[in-house]
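Colleague: task: produce atomic coordinates for the following.
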Amino acid sequence: MKTLFFEVLNTLVRLTHFETESARLIRDELNIRISLDELASQFRKEWEDRYNMLISKGVYRSLRQLARETMISLLRKYSLSLSPAELDYFGNAISSLIVETSELYPDVIEAINALSQMSISMYILTNLDNDVAKKILLRNNLLRHFKGVVSSDLTKVGKPAIKIFQAALNRAGVPPSDALIVSGLVEDVIGAKFLDLKVVFVRRVDVQLPVKPFYEINTLTQLPEIISKLT
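Modeller: Predicted structure coming up:
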């Protein structure tokens, strides 16, 4: 096994209080008179509905565009609308909150350090915007371990579309047989199957998998042992 492709979300980091902080930003900036919990719940639903719709259709949106569209649909409930400049502001601010609310899972440092000793090339493969992914890695002192970031805003297509996986393989210069996807997202398990790419699914959250991954692990510290068996 020559190359590992890591997702960021639900794999290396979780987002702590992202919806609450986004709701706080919206409420304070727009003076919406509603409880923070209720607004956070509404924001979460609009965000997830939009993201899941894009995933199911294989349609690409940058994170900032997803934030803009979430804002438009959320504010419709309050008969509010924003100018393009205001939507840009919230798109950037909400993207920044993804970085600020990211928190490393406790098993990441040990696992990445161990893998770094094994002379394996490691890349990031993510639906996050390139700059957001890099800022999360920088914030958590991980960027130096990865040879590059393959992101949906650069490939103009998101997981589970085949094109983003092909772009990752091209970037690393390896065939599918020499690569392994490490992810806690269902999108990777689905998309990788089309190219016969092996996926190690990291069960960070309780989700139903429509197809069986190559491996399933509960902690990233199991990964070096799996890699050593494959090489």
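Colleague: CA only for contacts and neighbour counts going forward, please
Modeller: OK.
Colleague: so what's Thr20 up against?
Modeller: The contact partners of Thr20, taken as C-alpha atoms under 8 Å, 6 or more residues apart in numbering, are Leu36, Asp37, Leu39, Ala40.
Colleague: again, 7 Å this time
Modeller: When contacts are counted by C-alpha atoms under 7 Å, 6 or more residues apart in numbering, Thr20 touches Leu36, Ala40.
Colleague: how close does it sit to Asp37?
Modeller: Distance, Thr20 to Asp37, using C-alpha to C-alpha, to the nearest Å: 7 Å.
Colleague: and for Gly58?
Modeller: Counting by C-alpha to C-alpha, the gap from Gly58 to Asp37 is 31 Å.
Colleague: now the other sequence, so there's something to compare against:
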Amino acid sequence: MKTLFFEVLNTLVRLTHFEVESAKLIKDELNIKVSLDELTNQFKKEWEDRYNMLISKGVYRSLRQLARETMISLLKKYSLSLSPAELDYFGNAISSLVVETSELYPDVVNAIDTLSQMNIPMYILTNLDNDVAKKILLKNNLLRYFKGVVSSDLTKVGKPAIKIFQAALNRAGVSPSDALIVSGLIEDVIGAKFLDLKVVFVRRTNVQLPVKPFYEIDSLTQLPEIISKLT
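Modeller: From the prediction side, this is the model:
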């Protein structure tokens, strides 16, 4: 019996209009005199640059801290700065927008329900903060299917670092050979290789993978069949 570890982002949910909603919030609160399009593009660039830099260095940041740092570098572009309390406010507000803009992929409910009926143990393994991941699952009526959430803010290390994968295996009490990572994120494919963990990569976005995953699927509906072959 394989134990499954699901990423949340680009796997179970996508974020719809996250950058636009974040830019709207910043523009309204701080009265920045630029177009919403420009602010959205600038926010998206700062957010992605910071996240990719953290991933490449294997450095941990909570989602709120990532939001704070994005705000600091974004506002420098407009010669603005905020107090620590204001940065905390935006850190929390932007984290809330991650939850609010999350939308289930259409194949998720059927696949998760089928796997649940097969009595397959399922956990969440994510770089999202624990409360954010749980709120996304609750909002989309999925939390009840998962035995636990292993998140980077609890392990104080993020994917692709080995330690977060080891924490997940320890939490579930399984060896790498009995686990399967299900994810649409490149950092899972990279990190899992170090522990010989098998990854089922869900192709939600058009990314180039530096290493080959164990399986690649277009839809989570293909997952139950893969699992039944392995058990």
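Colleague: identify each buried residue in the helix ranked longest in structure 2, please.
Modeller: When structure 2 is parsed with DSSP state H, its longest helix is helix 36-57. By neighbour count with 16 or more other C-alpha atoms under 10 Å, helix 36-57 of structure 2 contains the buried residues Leu36, Leu39, Thr40, Gln42, Phe43, Lys44, Glu46, Trp47, Arg50, Tyr51, Leu54, Ile55.
Colleague: farthest-separated two in those residues?
Modeller: The most widely separated members of the buried residues of helix 36-57 of structure 2, counting by C-alpha to C-alpha, are Leu36 and Ile55 (28.2 Å).
Colleague: how far does stretch 224-231 of structure 1 sit from the chain's center?
Modeller: How far stretch 224-231 of structure 1 lies from its chain's middle: 25 Å, per C-alpha atoms, centre = their mean, to the nearest Å.
Colleague: residues making contact with it?
Modeller: Contact with stretch 224-231 of structure 1 is made by Met1, Ala114, Leu115, as judged by C-alpha under 7 Å, 6+ apart.
Colleague: quick one: which helix or strand includes Ala23 of structure 1?
Modeller: Here Ala23 of structure 1, judged by DSSP states H and E, is contained in helix 18-30.
Colleague: show me which residues of that helix are buried.
Modeller: By 16+ other C-alpha under 10 Å, the buried positions in helix 18-30 of structure 1 come out as Phe18, Glu19, Thr20, Glu21, Ser22, Ala23, Arg24, Leu25, Ile26, Arg27.
Colleague: in a strand, Ala93 of structure 2, correct?
Modeller: No. Ala93 of structure 2: not assigned to a strand; according to DSSP: H, G, I helix; E, B strand; the rest coil it is helix.
Colleague: residues near it, how many?
Modeller: Counted with other C-alpha atoms under 10 Å, residues neighbouring Ala93 of structure 2 total 16.
Colleague: gap between it and Arg68 of structure 2?
Modeller: 10 Å.
Colleague: and Glu7 of structure 2, by the same measure?
Modeller: 23 Å.
Colleague: which one of those two has more residues nearby?
Modeller: Glu7 (25 against 22).
Colleague: surely that one touches Ile186?
Modeller: No. Using C-alpha atoms under 7 Å, Glu7 of structure 2 is not in contact with Ile186; the gap is 10.9 Å.
Colleague: how far does stretch 128-143 of structure 2 sit from its chain's centre?
Modeller: 11 Å.
Colleague: buried ones in that stretch, by neighbour count?
Modeller: Under 16+ other C-alpha under 10 Å, the buried positions of stretch 128-143 of structure 2 are Leu128, Asp129, Asn130, Val132, Ala133, Lys134, Lys135, Ile136, Leu137, Asn140, Leu142, Leu143.
Colleague: so which of those is the closest to Ile32 of structure 2?
Modeller: For the buried residues of stretch 128-143 of structure 2, the nearest to Ile32 of structure 2 is Val132 (27.8 Å; C-alpha to C-alpha).
Colleague: these two touch, right, that closest one and Val99?
Modeller: Yes. With contacts counted by C-alpha under 7 Å, Val132 of structure 2 reaches Val99, the gap being 6.5 Å.
Colleague: tell me the spacing between Val91 of structure 2 and Leu63 of structure 2.
Modeller: Heads up, residue 91 of structure 2 is Gly, not Val. 8 Å.
Colleague: my error: substitute Tyr145 of structure 2 in the last question.
Modeller: 24 Å.
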